[in-house]
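**Q** coords below, sequence missing:
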């Protein structure tokens, strides 16, 4: 049974916008917040699926949950359950299809602002 099938069977389905529902202004709004931008950057630089607890963010747990919700509802990330963990991943390919170069440019700008650049 796949992760998606297990989540659906347990009643732990997480709603995500379909590709045609993702709007540029929602994506930009989601990535405009420094904490959410940091989450996106860490997802891009980390593993494909990362648990919410893997992020060391300077906000409370409830605020962290809110930031992940905004990113998910904007279509920036996709989340699913694996046991009791909620895992997140960037919707890089989907966002690239909708807005070519946008996510890469935003993430590169964030890296430069943070003083780190992706290895060439």
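**A** That came through, no problem. The structure presented is a predicted model; accordingly, all values stated were derived computationally and were not measured.
**Q** for the rest of this, base every contact and every neighbour count on C-alpha atoms.
**A** Will do.
**Q** show me the strands in this protein, by range?
**A** For the chain, the strands defined by DSSP state E cover 50-51, 77-82, 85-90.
**Q** count of neighbours near residue 87?
**A** Residue 87 is flanked by 19 other residues according to other Cα atoms under 10 Å.
**Q** could you do the one 5 residues further on as well?
**A** For residue 92, the neighbour count with other Cα under 10 Å is 17.
**Q** need the contact list for the closest residue to it other than its chain neighbours.
**A** Among residues not flanking residue 92 along the chain, residue 103 sits closest, at 7.3 Å (Cα to Cα, 6 or more residues apart in numbering). Contact partners of residue 103, counting by Cα atoms under 8 Å, 6 or more residues apart in numbering, are 92, 95, 96.
**Q** any idea which of these is closest to residue 4?
**A** residue 92 (19.3 Å; Cα to Cα).
**Q** relative to residue 106, how far out is the closest one?
**A** In this view, residue 92 and residue 106 are 12 Å apart by Cα to Cα, to the nearest Å.
**Q** hold the first one in mind and look at this next one:
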């Protein structure tokens, strides 16, 4: 089995290959409010964002954990560009495996925010 999960150098981060991404891992990653916020911000920007672009009400170590869960589940791809760790949605991979899932989750999250904010 071919796998992209093995890092090739100290700066490369492990990611699952498209065929290794599992629905239950993606749903688990998207079930946390902080991780969903990260995904919503990435989707809204439409481009890669640095970890420092996100302002989350949690500690740095918790933020790191959330990014790791998203990466290991196959929701995002993280790459180093210089000293910055850049994050991008794996939209093409997710749409190929689970057509419409990411769009529906993002739509539902937007409706929920509108419903919960007075």
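**A** Yep, it's here. Everything numeric in this text was worked out from a predicted model, so none of it was measured.
**Q** distance to residue 68 of the first structure for the strands of the first structure - can I get that in a markdown table?
**A** A markdown table is the format used below for those (distance: least, Cα to Cα, whole Å):
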| stretch | distance to residue 68 of the first structure |
| --- | --- |
| strand 50-51 | 11 |
| strand 77-82 | 8 |
| strand 85-90 | 8 |
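**Q** of all the ones you listed, which lies closest to residue 35 of the first structure?
**A** strand 77-82 (14.1 Å).
**Q** what stretch of the second structure does the closest one fall on?
**A** Strand 77-82 of the first structure lines up with residues 76-81 of the second structure when matched by TM-score structural alignment.
**Q** which positions within that stretch qualify as buried?
**A** 76, 77, 78, 79 (16 or more other Cα atoms under 10 Å).
**Q** what residues are up against the most centrally placed residue in the second structure?
**A** Centroid-nearest residue in the second structure: residue 76, 3.5 Å away (criterion: Cα atoms, centre = their mean). Residue 76 of the second structure makes contact with 70, 87, 88, 89, 90, according to Cα under 8 Å, 6+ apart.
**Q** for residue 26 of the second structure, grab the count of nearby residues.
**A** Per other Cα under 10 Å, the neighbour tally for residue 26 of the second structure reads 21.
**Q** that one and residue 74 touch, don't they?
**A** Yes - assessed by Cα atoms under 8 Å, residue 26 of the second structure is found in contact with residue 74 at 6.9 Å.
**Q** any chance of the contacts of residue 103 of the first structure in CSV, with distance to residue 9 of the first structure too?
**A** Formatted as CSV, those follow (distance: Cα to Cα, whole Å):
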residue, distance to residue 9 of the first structure
92, 27
95, 29
96, 31
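**Q** what lies in contact with stretch 85-94 of the first structure?
**A** Under Cα under 8 Å, 6+ apart, the answer for stretch 85-94 of the first structure is 19, 40, 43-44, 48-52, 75-81, 103.
**Q** of all the residues in that stretch, which ones are buried?
**A** So, applying 16+ other Cα under 10 Å, buried residues of stretch 85-94 of the first structure: 87, 88, 89, 90, 91, 92, 94.
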